[in-house]
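> The amino acid sequence is not available; the structure is as follows:
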């Protein structure tokens, strides 16, 4: 019989609700405790999801000896301090993407997790979903030959509000870190780090990127064309061009349950049929890592997160986008 893993969640916004909903479908997963800076918000969340403990302070949850692993779902800018606090209290951590604002922060987080032999992983849930597992398998096995090009876009029209996270520079806002991370992730996963990056963006009045265009070039003939925006609604599709096939992901390529594979012999459609938000695949993977007493994921390693973060840093450098965390 599998051990029941007691989960805690820090930060109780929209993504935490989706995560908690999917966690209920995972065998041996128990949402034991939640924490918000507002005790009332924590209590309401606990009532909705039948959670035993509701805390009005993050550190109180981290100190709870019954908590096995903590999912951090706070705004980007708090990921570093929240993760470090949880690690200091001896807790395994799954931290929502991006795990840190910059590579310097992430290196400290990684070093601390290794020193304390604690599990740490970036919550890049897309990596564990069936459609991405399938595409990665096709790539690794060279089923349709080498990957030649990746095209990916993630855009939606967001209400402009200077106080909310998306446009608030003080909260790590901007299209790149919020949604552009998905196209960048896909290119890195399939093609690896690029030899050359060309990146440009449009800034909002709050000083964050409202839309961006990114091109990766490789020593081989491979390329990637990536984009994200808060200024327009798009299908958010991705296409992966292999030598002998084109694989289309989407709409909403980061969370779709469908693939279209086009070859010279015709078109195949794959439907993975899952009724949830898709977080359960990530949760199941994390619990498997904990069962195996691993301190990082073999499928989305800390090195993978570091390469992703370093790439985002290089892109922001071309934008001229600097957060206060970069100056500390």
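Received, thanks. Quick caveat, the model's predicted, so the values are computed rather than measured. Numbering: from 1, shown residues only.
> hey, let's count contacts and neighbours off CA atoms from now on
OK.
> Now for the residue nearest the centre of the chain: which residues touch it?
Centroid-nearest residue in the chain: residue 124, 2.7 Å away (criterion: Cα atoms, centre = their mean). Counting by Cα atoms under 8 Å, 6 or more residues apart in numbering, residue 124 touches 96-98.
> Comparison target, given below:
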């Protein structure tokens, strides 16, 4: 791996544009190709960002030998197909969240990557945030004692009509996979995979979750109370409470500027880390660090952790009765 890592971008939507914008500001990153199902969309994206090659299909991007790593930015219903195609072609992959529709698909992708010795990482940018990493270090050093409870929520008001992607079961619609993945990932970053999962949800007429509450439990006695919604603008905050203190994140906990550490008998400490709070460069930098080091998994976003989160999301959907067409005999999903 040379000093400059050459990226391919698969898909041309909003998150692909944001990631590409941030990559182009990094001196050790180069975006050399973009792929889309639409040749016109790929060409327009390439012209917008000065990308030399545009492909009107995924396979051509995956086959491009000048690409070191592909960023998969499709909606999650297509992640298994898109990331799998790239891995089968020998490309390293950074795949957006939710990683896949379900744990079965996630296991398949991880299996391909490990069998072929290829780098694969979920684009859980929250895990790469210097602020979140600072919080994890404090917790592990015992700053708040033993964790007893985690609270986190992510809700947006909408409304979204029945034809929107977030209401479409075939697209993996609903609040959980788009938004709930953040609170669940936040809790499991600190506590690991839960021993018990409870959940309740308001479902749409199409059968996706609109408003979901989740209670996770661990044998240690810790609990996590989490929620997500596409019908309600929630606070978007998070907190971690332990036997010796509490950490509180303000609105936007998943891309924070800082947090407050509260401990009995001490003044509250405001802890911040300089830099853009919404930067996607931290996860890109971690991918490039791993590739240069010859690592096939990131210690910040380990694949076993991604699989554990997907199992929890599956358990939540099982509790509330959400199944996608591809999970039903004879059903299909968009890929």
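Noted; the coordinates are in hand. Predicted model, so just to flag it, every value in this text is computed and none were measured.
> coming back round to it: go through the contacts of residue 124 of structure 1 and name the one nearest residue 25 of structure 1.
The shortest approach to residue 25 of structure 1 among these belongs to residue 96, at 19.5 Å (Cα to Cα).
> count of neighbours near the closest one?
21 (other Cα atoms under 10 Å).
> Not counting its neighbours along the chain, what's nearest it?
Distances taken as Cα to Cα, 6 or more residues apart in numbering place residue 123 nearest to residue 96 of structure 1, at 4.2 Å, with adjacent residues excluded.
> The one you found reaches residue 93, doesn't it?
No: between residue 123 of structure 1 and residue 93 there is no contact, the gap being 9.4 Å when judged by Cα atoms under 8 Å.
> And these two? Which one has more around it.
Using other Cα under 10 Å, the more surrounded residue of residue 123 of structure 1 and residue 93 is residue 93, with 29 against 24.
> residue in structure 2 matching that one?
Counting by TM-score structural alignment, residue 93 of structure 1 lines up with residue 93 in structure 2.
> Just the contacts of residue 124 of structure 1: which are in strands?
Here DSSP state E is the test, and these give residue 96 as lying in strands.
> tell me which of the contacts of residue 124 of structure 1 are still there in structure 2?
Counting by both residues aligned by TM-score structural alignment, their matches' Cα atoms under 8 Å, the contacts of residue 124 of structure 1 that remain in contact in structure 2 are 96-97.
> Give me the number of neighbouring residues for residue 177 of structure 2.
Residues contacting residue 177 of structure 2 under the criterion other Cα under 10 Å number 25.
> Likewise for the one 10 residues further on?
Around residue 187 of structure 2 sit 25 other residues, with neighbours defined as other Cα under 10 Å.
> On the three-state scheme, it is what?
Recorded secondary structure, residue 187 of structure 2: helix (DSSP: H, G, I helix; E, B strand; the rest coil).
> Can you give me every residue that contacts residue 301 of structure 2?
121-122, 124, 127-128.
> Tell me the most packed of those, by neighbour count.
Top of the contacts of residue 301 of structure 2 by neighbour count (other Cα under 10 Å): residue 121, with 27 neighbours.
> That residue pairs with which position in structure 1?
Alignment note: residue 121 of structure 2 maps to residue 121 in structure 1; criterion TM-score structural alignment.
> Quickly find the element holding the residue mapped onto residue 44 of structure 1 from structure 2.
Matched by TM-score structural alignment, residue 44 of structure 1 corresponds to residue 44 in structure 2. In the assignment (DSSP states H and E), residue 44 of structure 2 maps to helix 39-49.
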